[in-house]
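J.: what's the 3D shape of this:
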Amino acid sequence: MTNNAITRLLPAGLLLLFLFVVPHSVTAQNKIQVTSFQRMETDITARITAPRKDQNGEICALIRIVTTEKNFMFEPDALGIVARENKPGEIWLYVPRGARRISIMHETLGIVRNYFYPDIIEKAVTYEMVLNTGEWNNSPAAENNMQLLVLRPEPSSANIFIDDEQMPLENGFFTATMKKGEHTYRVEAPMYHSEAGVLTLTDEQKIMNVTLKPKFGYIEIFSLPEQDAKVHVDTLLVGNTPYRSDRMMEGGYKIRVEKDLYFPIDTLVTVLPGETTSMTLKMVSTIKPRTPWTTLIMAQANYHPSILAYGGMVGFVKKAGFYIRFVSDFGSVSTELECDDTEALTDGSGKPYYTGNTAKARMSATGGLLLKIANPLYLYAGGGYGNVVCAWETVDGKWAKNTDHSTTGAAAELGGVFRIEKLALSLGFHTVNFKHHEVVGGVGFIF
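T.: Modelled structure (predicted):
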């Protein structure tokens, strides 16, 4: 055969070698099989004969791995392996309570990855695992009546019971290989409603999430106008405002908030499950606040059928206060004579002739008490000095004061002020010597 022919046949030969030889070598690599795993109730090795303790001071479980092969390597779960001892025909592994799985590796026999123990690993108990390291086709397989269960509770610190037996948790999960079929479960945690039921393990892995409903809630308390008030819950001092509680069981509570120089506040609060109840309490000072002065500025008019005068009022009031008031027609009259409505002069010199022209003058200056009766009503009352002059002109150019329509002396007044926000309206009565009477009205501002 020529070199060229050999060159053409070499790739085909290599392909046949790969198809027939390599699969057989790959198939033969993994020869490890767990044929049985059981608890050895009468074996006291782990408990009495050769006990070992883990880092928490608790007696380990012992797994006696039955095999004649050497140089096995083991990869445990997060709990680890405490110790390993090679015995004739066995390998002893000491593991902590609650261990869930293990990987078994050998450099020539292959690997069994993540083998889940079909029983709960308890402290001071001995277990037996039988390994078959021959060809799988020539060895009996362990009965596959087990299935993986993964249960994740919320909260992660909850207690899990399977078939009324408490199960260990690892990193917030419970994982175990258990017999197929129905199992009861119960998940419990302090301050949560428990959940129970029945789960069924079939040919598929079972992964469950169980979220417990809380029995607790929270309260938040704020105080105005100041914080740092003491908070009592059912007579127990728990802190100062602003206050946020820790978990509180659902239900009603008595709340008392206290602070120096303020009246205490007593109230009730209902804590709802899974919720935060927030309240802001307005505290009243025990120190009577100073009442600010209220200022009144008003334009007014005094009305009489014979004369109209204008003026203003300025007042200052809390519950009680004062005011001053001035009113005038801003006219003046100078008289030389006096007469009355009979037109006769009061000096007895007879009746002069009059032109029919009249002149009038009006002025009052008063002050007094301003009271706040009830919001929005104020009352004012006062006195002072006032005069009213009415003069008639004679034909010779002189002016005679009519004493029947003129008066000078004490002035008195009484009235009320009605407030509409900052607007003020007034109505009152004014008199001079109780002879000249006027109606008073006004409008202004109060602030």
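J.: For the rest of this, base every contact and every neighbour count on C-alpha atoms.
T.: Noted.
J.: list the contacts for the residue nearest the centre of the chain?
T.: By C-alpha atoms, centre = their mean, the mean C-alpha position of the chain lies nearest to S278, the distance being 4.9 Å. Neighbouring residues of S278 by C-alpha atoms under 8 Å, 6 or more residues apart in numbering: I219, E220, I221.
J.: and what of P225?
T.: Residues in contact with P225, defined by C-alpha under 8 Å, 6+ apart, are K282, M283.
J.: what's the first-to-last distance across stretch 334-346?
T.: Terminal residues of stretch 334-346 are spaced 17 Å apart (C-alpha to C-alpha, to the nearest Å).
J.: That should have said stretch 276-292, apologies.
T.: Criterion C-alpha to C-alpha; first-to-last residue distance in stretch 276-292 is 40 Å.
J.: Which residue lies closest in space to the residue nearest to the centre of the chain, excluding its sequence neighbours?
T.: Ranked by C-alpha to C-alpha, 6 or more residues apart in numbering and with sequence neighbours excluded, the top spatial neighbour of S278 is E220, at 4.5 Å.
J.: Buried ones in the strand ranked longest in the chain, by neighbour count?
T.: Here the longest strand in the chain is taken by residue count, with DSSP state E as the criterion, and it is strand 354-374. Within strand 354-374, the residues scored as buried using 16 or more other C-alpha atoms under 10 Å are 354, 358-372.
J.: can you check stretch 250-270 too?
T.: For stretch 250-270, the buried set under the neighbour-count rule, 16+ other C-alpha under 10 Å, comprises E250, Y253, I255, R256, V257, E258, K259, P264, I265.
J.: Please state the offset of stretch 401-410 from the chain centre?
T.: Centre-to-centre, stretch 401-410 and its host chain are 76 Å apart (C-alpha atoms, centre = their mean, to the nearest Å).
J.: Could you tell me the end-to-end distance of that stretch?
T.: In terms of C-alpha to C-alpha, the two terminal residues of stretch 401-410 are separated by 19 Å.
J.: residues contacting L427?
T.: Per C-alpha under 8 Å, 6+ apart, neighbours of L427: G415, G416, V417, V439, V440, G441, G442.
J.: now the other sequence, so there's something to compare against:
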Amino acid sequence: MKKQRFFLLGVLLLLCGLCHAQDVKVTAFQRMDRDLMARTQERLDLNDDPCAIVRISVADVKEYTFEGNIIGDVIYKTGEAIVYMTQGSRNITIKSDKFGSLRYEFTQKLEKQVVYKMTLKFIESDANRLRTLLTPVVGVGSDLSYGLMIGVVKKTGWYLKAKYDFKSLSTDTECDKGGNSPDGEAFWFTGEKKSSRLAITTGMMLRLAKPFYLYGGAGWGYRKLAWETADKLWAECNDLSYSGVEVDLGCVLRAKSVAFTAGIQSNSFKYWEATVGIGIMF
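T.: From the prediction side, this is the model:
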């Protein structure tokens, strides 16, 4: 059991290092008829035809490289790259270590001696949104318990889960699973039994992929079981009643704003149950 605990802890620590790069997007592309740079600072292509110019506006522009029908070196200025391209060009490829590669199709063919302006901007992709989880959950084991799970997560986040079976349990005496009292007296039982279950856990949530999340944590709880004796007393079975540390591990699958949760939970690594739920994640 110790090996399993160290393995789960190792998995959680490893996943903490996962990250997701930002995306870059072309937010504007337009023809600049009043900009005469393509005429006053002309550059000819291999056929001695004048080039078009694409002025690319973006922060940290020197971290970008450009590919396509480019003539000569790219001119880098503060916040802007000036790219000479052959007339008739249809696209340009933009590369950066921050987001990878983006191939952009021009909305129109480039014309010679015309200046175009392109604006790039880093955006936070849909996968990087801060999301809130809210879902009812059911604990399914020897007993059923009901509760609520809430969480907040981006790449990493937290969750809190509480479950209770809404049953109070008071007992008159104790016994072991063999039906014997602490002093060795054997009880006779009617066959009636009562139980009570409470669990509160909290921990970390990690996004493994855009719609898939892993959660794991710990907390406190109990599961109590009592049998009715022939004398109409209730005896708590110590061998099948547990109280102490709760451990929790599971996953969340998001389909648009609907969230499906599934996991396993244990009290003291002795009482085990499944946890399932359907809720919302927005």
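J.: TM-score of the superposed pair?
T.: Here the superposed chains carry a TM-score of 0.63, computed using TM-score structural alignment, normalised by the length of the second structure; 207 aligned residues with a C-alpha RMSD of 3.5 Å.
J.: before we move on, the earlier item: SS state for the residue nearest to S278 of the first structure?
T.: strand (DSSP: H, G, I helix; E, B strand; the rest coil).
J.: From L414 of the first structure, how far out is it?
T.: For E220 of the first structure, the distance to L414 of the first structure (C-alpha to C-alpha) stands at 55 Å.
J.: and what of L296 of the first structure?
T.: Applying C-alpha to C-alpha to L296 of the first structure and L414 of the first structure gives a distance of 16 Å.
J.: Who has more neighbours out of these two?
T.: Taking neighbours as other C-alpha atoms under 10 Å, L296 of the first structure and L414 compare with L296 leading, 20 against 17.
J.: and the aligned partner of that one in the second structure, what element?
T.: Under the alignment (TM-score structural alignment), L296 of the first structure pairs with L133 in the second structure. Element membership of L133 of the second structure, judged by DSSP states H and E, is strand 131-140.
J.: Tell me which helix or strand comes right after that strand.
T.: strand 144-153.
J.: what's the matching range in the first structure for stretch 172-179 of the second structure?
T.: Aligned using TM-score structural alignment, stretch 172-179 of the second structure spans residues 336-343 in the first structure.
J.: If we go by neighbour counts, what in that stretch is buried?
T.: L337, E338, C339, D340, E343.
J.: Contacts made by it with the rest, please.
T.: L345, T346, D347, K351, P352, K398, W399, A400, K401, N402, T403, D404.
J.: The closest residue to N180 of the second structure other than its chain neighbours: how many residues sit nearby?
T.: Residue nearest to N180 of the second structure in three dimensions, not counting chain neighbours: A186, with 4.4 Å by C-alpha to C-alpha, 6+ apart. For A186 of the second structure, the tally of surrounding residues (other C-alpha under 10 Å) stands at 13.
J.: next one: I297 of the first structure
T.: 18.
J.: Quick check: buried residues in stretch 120-132 of the second structure?
T.: L120, N128, T132.
J.: need the contact list for the nearest residue to the second one once chain neighbours are set aside.
T.: Taking C-alpha to C-alpha, 6+ apart, and ignoring the residues beside it in sequence, N128 of the second structure has K154 as its nearest neighbour in space, at 5.8 Å. Taking C-alpha under 8 Å, 6+ apart as the contact definition, K154 of the second structure lies against N128, R129, L130, R131, L206, R207.
J.: what does K154 of the second structure align to in the first structure?
T.: K154 of the second structure maps onto K318 in the first structure when the alignment is built from TM-score structural alignment.
J.: got it, and L198 of the second structure?
T.: L198 of the second structure maps onto M363 in the first structure when the alignment is built from TM-score structural alignment.
J.: Leaving out chain neighbours, which residue sits closest to K270 of the second structure?
T.: Nearest to K270 of the second structure is Y242, by C-alpha to C-alpha, 6+ apart, at 7.6 Å.
J.: That neighbour against Y271, yeah?
T.: Yes. Using C-alpha atoms under 8 Å, Y242 of the second structure makes contact with Y271 at a distance of 7.2 Å.
J.: what residues do these two have in common as contacts?
T.: Contact with both Y242 of the second structure and Y271 is made by residues R223, according to C-alpha under 8 Å, 6+ apart.
J.: what about the helices in the second structure?
T.: Along the second structure, the stretches classed as helices by DSSP state H are 2-15, 37-40.
J.: if we can go back for a sec, tell me the one among the contacts of stretch 336-343 of the first structure nearest to A196 of the first structure.
T.: D404 (107.4 Å; C-alpha to C-alpha).
J.: where do the strands sit along the stretch 1-150 of the second structure?
T.: 23-32, 52-57, 64-67, 75-77, 80-85, 91-96, 100-105, 115-123, 131-140, 144-153 (DSSP state E, counting those that start in this stretch).
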